[in-house]
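Engineer: model this:
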Amino acid sequence: MSLGQQLAPHLPFLRRYGRALTGSQTEGDRYVRATLEAIVAAPEEFPRDVDPRLGLYRTFQAIWSSAQVDERGEGEDASGDAEAIARARLARIAPLSRQALLLTAMEGFTVEDAAYLIDVSEGEVDDLVSEALAEIEQQTRARVLIIEDEPIIAMDLETIVRDLGHEVTGVAVTRDEAVALAMEDRPGLVLADIQLADDSSGIDAVKDILSEFDVPVIFITAFPERLLTGERPEPTFLITKPFQRSTVKAAISQALFFDQATVPAA
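Structural biologist: Modelled structure (predicted):
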């Protein structure tokens, strides 16, 4: 099997990671393209002594690190208010902390794998994850709309949201109910399943909501491949069912981290 064939199944999830790390579909995809270009230009340098997925993410990490992005934005003109706010928040949290959190909580890597990917010790990974969670939880509070038709999952999501210190504005089980709730009480974040109770679509519900106002959205689905098709638009934040509480926690924190409407906690 060629290297390309080995890497292909992992590319959608690398795009997910890149987008969550940067808070932008465009920027995340840019780093993924640079990663693939580096592999094509020098295939002999691709790590062959590890699993292809690990090698792919390791190459991405090298590209991310070598870019030396000025995350404080000093001396640069921000392209918009959202970018300026994102840069300000990025300046208050160590990049390695965010990477360690996303690699373990969202991408499902072990502590050992994450240590290899960001080139630190396993003990440091644990410390970095703790630091990231503590910092992000202090920064963000929001009102959250949950679009989920399975009662047990909806209850679990409500508990996670409230444990993080956020408020639940409502739980919708259909497209129409979701839109009505969003218009009645505008949320600062939406958690949305794809398939809803009356066979309506959570994707359509989100499109309806976004046509009225901007709000960060996290899709939670058992079928991530339906959203990670390589076509536009694709979500910036995506969680796969069945999920771990830590995965939802990391995604919520990261989505709010980049949202210009988020109010830092006092």
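Engineer: only C-alpha atoms from now on, for both contacts and neighbour counts.
Structural biologist: OK.
Engineer: where's the residue nearest to Gln6 when sequence neighbours are not counted relative to Met1, distance?
Structural biologist: Leaving aside its chain neighbours, Gln6 sits nearest to Pro52 (6.5 Å; criterion: CA to CA, 6 or more residues apart in numbering). The gap separating Pro52 from Met1 is 12 Å, by CA to CA, to the nearest Å.
Engineer: what of Pro224?
Structural biologist: When distance is defined by CA to CA, Pro224 is 25 Å away from Met1.
Engineer: more neighbours: the two, which one.
Structural biologist: Taking other CA atoms under 10 Å, Pro224 and Met1 do not tie; Pro224 has more neighbours (17 against 5).
Engineer: hmm, Leu238 and that one touching each other?
Structural biologist: Yes - applying CA atoms under 8 Å as the test, Pro224 and Leu238 come out as touching, 7.4 Å apart.
Engineer: tell me if Glu124 really is in a helix.
Structural biologist: Yes - the assignment for Glu124 is a helix, going by DSSP: H, G, I helix; E, B strand; the rest coil.
Engineer: not counting its neighbours along the chain, what's nearest it?
Structural biologist: Ala115 (7.8 Å).
Engineer: let me see the ranges of the helices in the stretch 51-200 of the chain.
Structural biologist: Counting by DSSP state H, counting those that start in this stretch, the stretch 51-200 of the chain has helices at residues 52-67, 81-90, 95-101, 111-118, 122-139, 151-163, 175-184.
Engineer: for the fifth one, which positions count as buried?
Structural biologist: With burial defined by 16 or more other CA atoms under 10 Å, the residues of helix 122-139 counted as buried are 122, 124-126, 128-129, 131-133, 135-137, 139.
Engineer: would you do the same for the sequence below? I want to compare the two.
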Amino acid sequence: MSLGQQLAPHLPFLRRYARALTGSQQHGDSYVKAALEAIVQAPDQFPRDVDPRLGLYKTFQAIWGSVNVANDDEPEAGGEGSDNESIARARLARITPLPRQALLLTAMEGFTPEDAGYLIDTDADEIDRLVSEALAEIEEQTRAEVLIIEDEPIIAMDLETIVRDLGHEVTGVAVTRDEAVAQAKAHRPGLVLADIQLADDSSGIDAVKDILSEFTVPVIFITAFPERLLTGERPEPTFLITKPFQRSTVKAAIAQALFFDRATVPA
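Structural biologist: A predicted model of the protein is given here:
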């Protein structure tokens, strides 16, 4: 099996991590593209002594680290010509601190502390310390009002419990597109958790589009088929949770979505 064939199944999940890391589909996917280009240009430098998924993430982390540390810029050229202060603020807002990287690698991507340590060049004990630091920071995070769009009662109850345990308030639980839009208009949320397939065969994606046409709000999508929304070929979610989910995954995703939402608010 070729290296490309070995890496292909892992690309959707690397996109998920990259988007959560940068808070943007565009920037996350551009880092993934840069990592793939590096592998194509120098296949002999790809780590062959570890699992292909681990090697893929290691290559990505090297690109992420070199760009942010050395250049403090994205891997692709571009920009809209805003003033230097605004550009600097935007770049800083996209740099996820090391503790949050450790949390995302373990809670969202499912790496062991040992593997996460390999990816960010430290040991398992340090990963545990970094994760604890990230969780402590999350405890101090500004509380949000959350709208849950989910038609499965047990899953909705589980999400509601997780959200409340994090100290956030649940504004409502909607089971259809129309209900979700109505609830969002009646009580504007600070975060939306949205299932893809809803009770009346309507789409959570369409519900979110309707809500976003009214106001801007961070959104986390929940789906049993994440690879369908992580192709990198069209506008897709920045934050995505896979069913069945772990509480730690939901916690990390909520914290990261709110982290970038707060970071983009002008000082």
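Engineer: drop the TM-score for these two in here.
Structural biologist: In this superposition the chains share a TM-score of 0.90, using TM-score structural alignment, normalised by the length of structure 1; 254 aligned residues with a CA RMSD of 2.1 Å.
Engineer: Glu152 of structure 2 and Thr238 of structure 2, how far apart?
Structural biologist: From Glu152 of structure 2 across to Thr238 of structure 2, the span is 23 Å (CA to CA).
Engineer: in terms of neighbours, single out the busier of those two.
Structural biologist: Higher neighbour count among Glu152 of structure 2 and Thr238: Thr238, with 27 against 13, using other CA under 10 Å.
Engineer: would you mind finding the match for that one in structure 1?
Structural biologist: In structure 1, the residue matched to Thr238 of structure 2 (TM-score structural alignment) is Thr236.
Engineer: ok, now Phe221 of structure 2?
Structural biologist: Applying TM-score structural alignment, one finds that Phe221 of structure 2 aligns to Phe219 in structure 1.
Engineer: quick one: that match and Phe237 touch, right?
Structural biologist: Yes - counting by CA under 8 Å, Phe237 is a contact partner of Phe219 of structure 1 at 6.5 Å.
Engineer: neighbour count winner among these two?
Structural biologist: More crowded of Phe219 of structure 1 and Phe237, by other CA under 10 Å: Phe237, with 25 against 22.
Engineer: what residues are up against the more buried one?
Structural biologist: By CA atoms under 8 Å, 6 or more residues apart in numbering, Phe237 of structure 1 lies in contact with 16, 19-20, 217-219, 251, 255.
Engineer: try Asp178 of structure 2
Structural biologist: Ala207.
Engineer: counterpart of it over in structure 1?
Structural biologist: Counting by TM-score structural alignment, the partner of Asp178 of structure 2 is Asp176.
Engineer: separation between its match and Leu14 of structure 1?
Structural biologist: With distances taken as CA to CA, Asp176 of structure 1 is found 33 Å from Leu14 of structure 1.
Engineer: kindly report the same for Glu27 of structure 1.
Structural biologist: The spacing between Glu27 of structure 1 and Leu14 of structure 1, counted by CA to CA, is 13 Å.
Engineer: now Gly75 of structure 1
Structural biologist: Distance, Gly75 of structure 1 to Leu14 of structure 1, using CA to CA: 30 Å.
Engineer: just Ala62 of structure 1 next, same as before
Structural biologist: Distance, Ala62 of structure 1 to Leu14 of structure 1, using CA to CA: 14 Å.
Engineer: just the strands in the stretch 151-267 of structure 2 please.
Structural biologist: Applying DSSP state E, counting those that start in this stretch to the stretch 151-267 of structure 2 gives strands spanning 169-174, 191-195, 219-223, 239-242.
Engineer: just send those strands back as a markdown table, with distance to Phe111 of structure 2 too.
Structural biologist: Putting the strands of the stretch 151-267 of structure 2 into a markdown table (distance: least, CA to CA, whole Å) gives the following:
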| stretch | distance to Phe111 of structure 2 |
| --- | --- |
| strand 169-174 | 30 |
| strand 191-195 | 24 |
| strand 219-223 | 20 |
| strand 239-242 | 15 |
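Engineer: can you say which of those strands is packed in most?
Structural biologist: Mean neighbour count, computed with mean count of other CA atoms under 10 Å, is highest for strand 191-195 among these, reaching a mean of 26.
Engineer: average offset between that one and structure 1?
Structural biologist: Its aligned residues in structure 1 lie a mean 0.3 Å from strand 191-195 of structure 2 after superposition (mean CA distance after the TM-score superposition for structure 1).
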